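A.B. asks: have a look at this fold, sequence not included:
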């Protein structure tokens, strides 16, 4: 599938992974909608690149549909990328004082990283199904963001690991569900990616995580995530799987 001439939404498009993806797809000729809640960053990208910014709450059906409708107005809608962030509640299942983890901390994280991802997935899938098929019946691709925490979550990461594990679990089933419609579903499971969100802590995190990555001995880059998104879009035989992007890192228990 060609990126050029297609329209795309990037949910979380003002964040580190999202902005890099917006830039990569735009440079490849896609008409990109930045779907996020960071108005200043979104409007700055709109002004710089000529992309469209649509304020988008990933939990809200009408909000997500508005971003999709904007993408459809720009050209054939072919690509949905979801890399939105949110609260990552944590803590041990039983604290040092013997108290159980708060249920609210778990449900908030599950809502943000799993339920909202499902919301974007279902609405994007319905819109992609409306598009005219390309060769071999292809209509488009959905790319969601998991995490290597889905496979080896660390102590204190139970809610986040469960949410991202859910994203991994959805991928193959969604791909099978959507295969008659010519829609592919893929996931990316990043390891430690050094993004601008870390601010002043970025150097400290690099010093801690970099040496633990087998090769290359550094944290990942947002541009590497974006490059993988582009490769997935262009390779029609990538479907129903989650690709780790981690330099062979495996999280230790803590």
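C.D. replies: Cool, got the structure. In this text the structure is predicted, and so the values were computed from the model without any measurement.

A.B. asks: C-alpha only now, for contacts and for neighbours.
C.D. replies: Noted.

A.B. asks: which SS state does residue 80 fall under?
C.D. replies: Classification of residue 80 using DSSP: H, G, I helix; E, B strand; the rest coil returns strand.

A.B. asks: which residues sit in contact with it?
C.D. replies: 8, 9, 10, 11, 124, 141, 142, 143 (C-alpha atoms under 8 Å, 6 or more residues apart in numbering).

A.B. asks: what about the second one, neighbour count?
C.D. replies: When counting by other C-alpha atoms under 10 Å, one arrives at 32 neighbours for residue 9.

A.B. asks: element containing it?
C.D. replies: Element membership for residue 9 (DSSP states H and E) is strand 7-11.

A.B. asks: list the contacts of that strand.
C.D. replies: For strand 7-11, the surrounding residues in contact (C-alpha under 8 Å, 6+ apart) are 18, 21-22, 30-36, 56, 58, 67-68, 71-72, 74-84.

A.B. asks: what does stretch 59-75 give?
C.D. replies: The contact list for stretch 59-75 (C-alpha under 8 Å, 6+ apart) reads 5-9, 31-33, 35, 54-58, 77, 112, 115-116, 119-120, 123-124, 127.

A.B. asks: count the neighbours of residue 235 for me.
C.D. replies: Residue 235 has 11 neighbours, counted by other C-alpha under 10 Å.

A.B. asks: excluding its backbone neighbours, what's nearest residue 183?
C.D. replies: residue 140 (5.0 Å; C-alpha to C-alpha, 6 or more residues apart in numbering).

A.B. asks: just checking, the one you found touches residue 182?
C.D. replies: Yes: under the criterion of C-alpha atoms under 8 Å, residue 140 makes contact with residue 182 at 7.0 Å.

A.B. asks: among these two, which residue is more densely surrounded?
C.D. replies: Taking neighbours as other C-alpha under 10 Å, residue 140 and residue 182 compare with residue 140 leading, 29 against 18.

A.B. asks: residue 81 versus that one, what's the distance?
C.D. replies: Per C-alpha to C-alpha, to the nearest Å, residue 140 is found 11 Å from residue 81.

A.B. asks: this is the comparison structure:
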């Protein structure tokens, strides 16, 4: 897929991995729709990325009606939808039992699953619906690509990460069947599973915490860059034979228990 002049949706597109990906796509010539709940950040991002080719939609990824309406806005504005990248998510931490042996609140687990897993699936299925009615691209025959964001915690969840690991493991597990479901329509599905990335949330931590995280990465011994995530997403778009894959982006890191 040639990303020049295509239209892409990026959820969580106003910060972190999502913003880096949206920026890379705009630099490559794509139209970008930012799905996010932060209206102030949305207005700023549209200004920075260029209002002619960037659209902000306030969207809760769990809400079917909001996502449908936003996708309609996108297709009306830009005329096509070829790429959907799901970066919206949360990273809660809570042990199953606290020091007093009281169980963690159930709603925290449910919220992580709803936003990270159900939200990704919700946006993916509705984006696929919009992609399916488009003419296939030549010469590949593809109609679109969905990229979901998992985490290496989906393989090696640490202490306190039951909810987060379950949500990201679910994304990993649905990658292949989703790709198989949509293959007849020429829609590909891939997933990126990043390790410790230098997002604003992590960079706000003290230097000694960042240094400790970096020290566990075999090579290169540093935090991953959001721009490296974005570069992989763009590569997945341009490499039409990459389908049904989950790619770790982690410097060979395998997470310890804590």
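C.D. replies: That came in fine, so what should we check first? In this text, all values refer to a predicted model and were calculated from it rather than measured experimentally.

A.B. asks: neighbours of the aligned partner of residue 105 of structure 1 in structure 2, just the number please.
C.D. replies: In structure 2, the residue matched to residue 105 of structure 1 (TM-score structural alignment) is residue 108. For residue 108 of structure 2, the count of nearby residues is 14 (other C-alpha under 10 Å).

A.B. asks: other SSEs contacting the helix or strand encompassing residue 108 of structure 2?
C.D. replies: According to DSSP H and E, residue 108 of structure 2 maps onto helix 106-112. Helices and strands touching helix 106-112 of structure 2, by 3 or more C-alpha pairs under 8 Å, 6 or more residues apart in numbering; DSSP states H and E, are helix 162-182.

A.B. asks: so where in structure 1 does the helix it packs on end up aligned?
C.D. replies: Mapped onto structure 1 using TM-score structural alignment, helix 162-182 of structure 2 covers residues 158-178.

A.B. asks: now the matching stretch, how far from the centre of its chain.
C.D. replies: 12 Å (C-alpha atoms, centre = their mean, to the nearest Å).

A.B. asks: stretch 225-232 of structure 1 now?
C.D. replies: Distance of stretch 225-232 of structure 1 from its chain centroid, counting by C-alpha atoms, centre = their mean, is 11 Å.

A.B. asks: buried residues in that stretch, which are they?
C.D. replies: Neighbour counts using 16 or more other C-alpha atoms under 10 Å place 225, 226, 229, 230, 232 of stretch 225-232 of structure 1 among the buried residues.

A.B. asks: redo those as TSV? Include secondary structure.
C.D. replies: Below are these laid out as TSV (three-state DSSP):
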residue	secondary structure
225	helix
226	helix
229	helix
230	helix
232	helix
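
A.B. asks: can you tell me which of the residues you listed is nearest residue 198 of structure 1?
C.D. replies: Checking the buried residues of stretch 225-232 of structure 1 against residue 198 of structure 1 with C-alpha to C-alpha, the nearest one is residue 225 at 16.7 Å.

A.B. asks: and that closest one, what pairs with it in structure 2?
C.D. replies: Alignment note (TM-score structural alignment): residue 225 of structure 1 maps to residue 229 of structure 2.

A.B. asks: ok, now which ones touch its match?
C.D. replies: Shown in contact with residue 229 of structure 2 (C-alpha under 8 Å, 6+ apart): 17, 20, 21, 192, 194, 249.

A.B. asks: can you rerun that using 7 Å?
C.D. replies: Neighbouring residues of residue 229 of structure 2 by C-alpha atoms under 7 Å, 6 or more residues apart in numbering: residue 17.

A.B. asks: just the one 4 residues further on next, same as before
C.D. replies: Contacts here follow C-alpha under 7 Å, 6+ apart; on that basis residue 233 of structure 2 touches nothing.

A.B. asks: and what of the one 3 residues further on?
C.D. replies: Taking C-alpha under 7 Å, 6+ apart as the definition of contact, the neighbours of residue 236 of structure 2 are residue 242.

A.B. asks: distance of residue 237 of structure 2 relative to residue 140 of structure 2?
C.D. replies: Distance, residue 237 of structure 2 to residue 140 of structure 2, by C-alpha to C-alpha: 12 Å.

A.B. asks: show me which of the two is the more surrounded one.
C.D. replies: Ranked by neighbour count (other C-alpha under 10 Å), residue 237 of structure 2 and residue 140 place residue 237 first, with 24 against 11.

A.B. asks: pick out the residue nearest the middle of structure 1.
C.D. replies: The residue lying closest to the centre of structure 1 (C-alpha atoms, centre = their mean) is residue 83, at 2.5 Å.

A.B. asks: which one in structure 2 is aligned with it?
C.D. replies: Correspondence of residue 83 of structure 1 to structure 2, assessed by TM-score structural alignment: residue 87.

A.B. asks: from what I see, that match and residue 20 are in contact.
C.D. replies: No: using C-alpha atoms under 7 Å, residue 87 of structure 2 is not in contact with residue 20; the gap is 10.4 Å.

A.B. asks: shared neighbours of these two, anything?
C.D. replies: Overlap between the contact sets of residue 87 of structure 2 and residue 20, as judged by C-alpha under 7 Å, 6+ apart, is nil.

A.B. asks: if we can go back for a sec, now for the match of residue 83 of structure 1: which residues touch it?
C.D. replies: With C-alpha under 7 Å, 6+ apart, residue 87 of structure 2 has these contacts: 10, 11, 12, 17, 18, 148, 149.

A.B. asks: quick one: map the second one onto structure 1.
C.D. replies: Under the alignment (TM-score structural alignment), residue 11 of structure 2 pairs with residue 11 of structure 1.

A.B. asks: check residue 191 of structure 2 too.
C.D. replies: Using TM-score structural alignment as the criterion, residue 191 of structure 2 maps onto residue 187 of structure 1.

A.B. asks: its match reaches residue 141, doesn't it?
C.D. replies: No: in terms of C-alpha under 7 Å, residue 187 of structure 1 does not count as a neighbour of residue 141; the distance is 10.5 Å.

A.B. asks: give me the contacts around the match of helix 162-182 of structure 2.
C.D. replies: Residues outside stretch 158-178 of structure 1 that contact it (C-alpha under 7 Å, 6+ apart): 88-90, 106, 109-110, 113-114, 146-147, 149-150, 153, 184-187, 239-242.

A.B. asks: try 6 Å
C.D. replies: Outside stretch 158-178 of structure 1, the residues that touch it by C-alpha atoms under 6 Å, 6 or more residues apart in numbering are 88, 106, 109-110, 113-114, 146-147, 149-150, 153, 184-185, 240.

A.B. asks: all set now, cheers.
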